[in-house]
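Trainee: Show me how the following folds:
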Amino acid sequence: MIPLSMTEAAAPRLLIIGRVATPIGAAVVAVDEREVLRALFFEEFEERMSRSLRIQYRTLPVETGPVPAPIGRALEAYFGGDGSALKDLHWMTAGTPFQKAVWNALMDIPFGQTLSYGTLAARLGMPKAVRAVGLANGANPISVVVPCHRVVGADGSLTGYGGGLHRKRWLLAHEGVLCADQPSLL
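Mentor: Have a look, this model is predicted:
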């Protein structure tokens, strides 16, 4: 997954919204005119995505269209079990410098692993900022690709997820992670 800095890409002129089917429900994807991923929400949270895009990009024109083939293929491969499928997607977010730092730190959590909010805060050099890290994590506009689902409670339990805890549970199980609130088969 390749985040682009603001110096690497000009501000978008247009957002294109499309849908892609996943095993956990339709995802609504926003890309700019250069096919840089700007948002990914699940369908029932489309209004939340619209609000997020209005906050981030103000009055930028929005059109509907197909999800670009490279993004669709990468998502299909990820949901098919390829843990590295999303790593080469170009994405960019608008947000505060702190939010961007948290979102970039999420990219360092490998497929099939989790991290607690406290550990993530410590990695950012702000061990007392656990709640702020949690809020930034929850504001992530590119779920699945920027893997906010890999952040769990200190005891390994599932905590909030913008796409619903059932999706977080599914994503972690898909990646081979057994969380504290899931029954063990042993």
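Trainee: From now on I want contacts and neighbour counts done on CA atoms only, so please keep to that.
Mentor: Fine.
Trainee: Run a quick neighbour tally on G176.
Mentor: If you count neighbours by other Cα atoms under 10 Å, G176 ends up with 12.
Trainee: I'd like the secondary structure assignment at it, please.
Mentor: coil (DSSP: H, G, I helix; E, B strand; the rest coil).
Trainee: For it, give me its contacts.
Mentor: Applying Cα atoms under 8 Å, 6 or more residues apart in numbering to G176 gives the contacts G112.
Trainee: residue ranges for the strands of the chain, please.
Mentor: Counting by DSSP state E, the chain has strands at residues 2-3, 15-20, 27-32, 37-42, 62-64, 90-91, 115-116, 151-152.
Trainee: so which of those comes closest to L106?
Mentor: Checking these against L106 by Cα to Cα gives strand 151-152 as the closest, at 8.2 Å.
Trainee: for that closest one, packing partners?
Mentor: Secondary-structure packing of strand 151-152 (3 or more Cα pairs under 8 Å, 6 or more residues apart in numbering; DSSP states H and E): strand 115-116.
Trainee: Which elements pack onto the strand it packs on?
Mentor: Contacts defined by 3+ Cα pairs under 8 Å, 6+ apart place strand 115-116 against strand 151-152.
Trainee: Here is a second sequence; please produce its structure as well for comparison:
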Amino acid sequence: MDSTERPRGPRLEWTVVASDIGPLFLAATEEGLVRVEFHAEPDRPDLADPLVSRLGADARRPDPGREDLLAEPIRQLTAYFAGSLRRFELPLDWRLSAGFNRLVLRELASSVPYGSVVGYGELAARVGQPGAAQAVGAAMGSNPLPVVVPCHRVVENDGGIGGFGGGVETKRALLALEGVLPQPLF
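Mentor: Okay, here's the model as predicted:
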């Protein structure tokens, strides 16, 4: 960009990081972490394009280790997967979530700690909508910040594991990491 050009929107930094559950796409704005996505393809240069379009952002992918907006999210995710972080303390950019979904996700992030689970129906009741268990499931499926906003901690009221955008095996791995389920034998 030359000195006469101005960024067309908010600054967006993105990268792909390795994790115990596979590569994660991470994106942050100056407001905070805005997106976490499972099963990212690290060599795709267009990974951020849908996010750039949606936010009207000026995006860049820094070289590994030279992240600015993503340095702290990467540090905390690394500590989480190492078992030394139990609560994320990150600014979050909530603009990819709205209405009921945002209400549910914020409640989840603030009230369901590491190593515990909550049922879809119970979470619905916590936000004042006791009959909205299915809508809570939809909110979990729309979560733009999985792992950090721990939708893996939401399970079926009858004790079943429930679905998960990253796949049921990923959900099992996260719950095992947190001690809710036993570690897989292999």
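Trainee: Fetch the TM-score of the aligned pair.
Mentor: In this superposition the chains share a TM-score of 0.79, using TM-score structural alignment, normalised by the length of structure 1; 166 aligned residues with a Cα RMSD of 2.6 Å.
Trainee: thinking again about what came up before, would you reformat the strands of structure 1 as a markdown table and include mean neighbour count and distance to N104 of structure 1?
Mentor: Below are the strands of structure 1 laid out as a markdown table (neighbours: other Cα atoms under 10 Å; distance: least, Cα to Cα, whole Å):
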| stretch | mean neighbour count | distance to N104 of structure 1 |
| --- | --- | --- |
| strand 2-3 | 18 | 8 |
| strand 15-20 | 20 | 22 |
| strand 27-32 | 25 | 19 |
| strand 37-42 | 24 | 14 |
| strand 62-64 | 13 | 26 |
| strand 90-91 | 19 | 11 |
| strand 115-116 | 19 | 14 |
| strand 151-152 | 24 | 13 |
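Trainee: Now tabulate the ones you listed in TSV and tack on distance to Q99 of structure 1.
Mentor: Shown next, in TSV, are the strands of structure 1 (distance: least, Cα to Cα, whole Å):
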stretch	distance to Q99 of structure 1
strand 2-3	13
strand 15-20	21
strand 27-32	19
strand 37-42	14
strand 62-64	24
strand 90-91	15
strand 115-116	17
strand 151-152	15
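Trainee: and the residue nearest the centre of structure 1, what does it touch?
Mentor: Nearest residue to the geometric centre of structure 1 (Cα atoms, centre = their mean): S143, 2.2 Å. Neighbour list for S143 of structure 1: A39, L40, F41, H149, G163 [criterion: Cα under 8 Å, 6+ apart].
Trainee: F41 of structure 1 maps to what in structure 2?
Mentor: In structure 2, F41 of structure 1 lines up with E37, judged by TM-score structural alignment.
Trainee: residue boundaries of the helices in structure 1?
Mentor: Counting by DSSP state H, structure 1 has helices at residues 46-57, 69-79, 97-106, 117-123, 130-138, 165-174.
Trainee: how far out from the middle of the chain is the second one?
Mentor: With Cα atoms, centre = their mean, to the nearest Å as the basis, helix 69-79 of structure 1 stands 14 Å off its chain's centre.
Trainee: repeat for the longest one
Mentor: Offset of helix 46-57 of structure 1 from its chain centre (Cα atoms, centre = their mean): 15 Å.
Trainee: How about the fourth one?
Mentor: Averaging C-alpha coordinates over helix 117-123 of structure 1 and over its chain gives two centres that are 18 Å apart (Cα atoms, centre = their mean).
Trainee: after superposition, how close is that helix to structure 2?
Mentor: Superposing on structure 2 and averaging over aligned pairs (mean Cα distance after the TM-score superposition for structure 1), helix 117-123 of structure 1 comes out at 0.4 Å.
Trainee: In structure 2, which residues correspond to that helix?
Mentor: Under TM-score structural alignment, the match for helix 117-123 of structure 1 is residues 120-126.
Trainee: F81 of structure 2 -> structure 1?
Mentor: Aligned partner of F81 of structure 2 by TM-score structural alignment: F79.
Trainee: ok, its match - contacts?
Mentor: Here F79 of structure 1 is in contact with T22, P23, H174 (criterion: Cα under 8 Å, 6+ apart).
Trainee: Give me the neighbour count for the second one.
Mentor: Counted with other Cα under 10 Å, the neighbours of P23 of structure 1 add up to 12.
Trainee: ok, now the first one?
Mentor: Counted with other Cα under 10 Å, residues neighbouring T22 of structure 1 total 15.
Trainee: Trace it over to structure 2, please.
Mentor: So, by TM-score structural alignment, T22 of structure 1 is matched to S19.
Trainee: same deal with the last one?
Mentor: With TM-score structural alignment as the matching criterion, the partner of H174 of structure 1 in structure 2 is L177.
Trainee: contacting residues around its match?
Mentor: L177 of structure 2 sits next to F81, G83, Q183 when contact means Cα under 8 Å, 6+ apart.
Trainee: separation between the closest residue to the second one other than its chain neighbours and T15 of structure 2?
Mentor: The spatially closest residue to G83 of structure 2, leaving aside those adjacent along the chain, is L177, at 7.3 Å (Cα to Cα, 6 or more residues apart in numbering). Shown here: L177 of structure 2 relative to T15 of structure 2, a distance of 24 Å by Cα to Cα, to the nearest Å.
Trainee: Could you do G179 of structure 2 as well?
Mentor: 29 Å.
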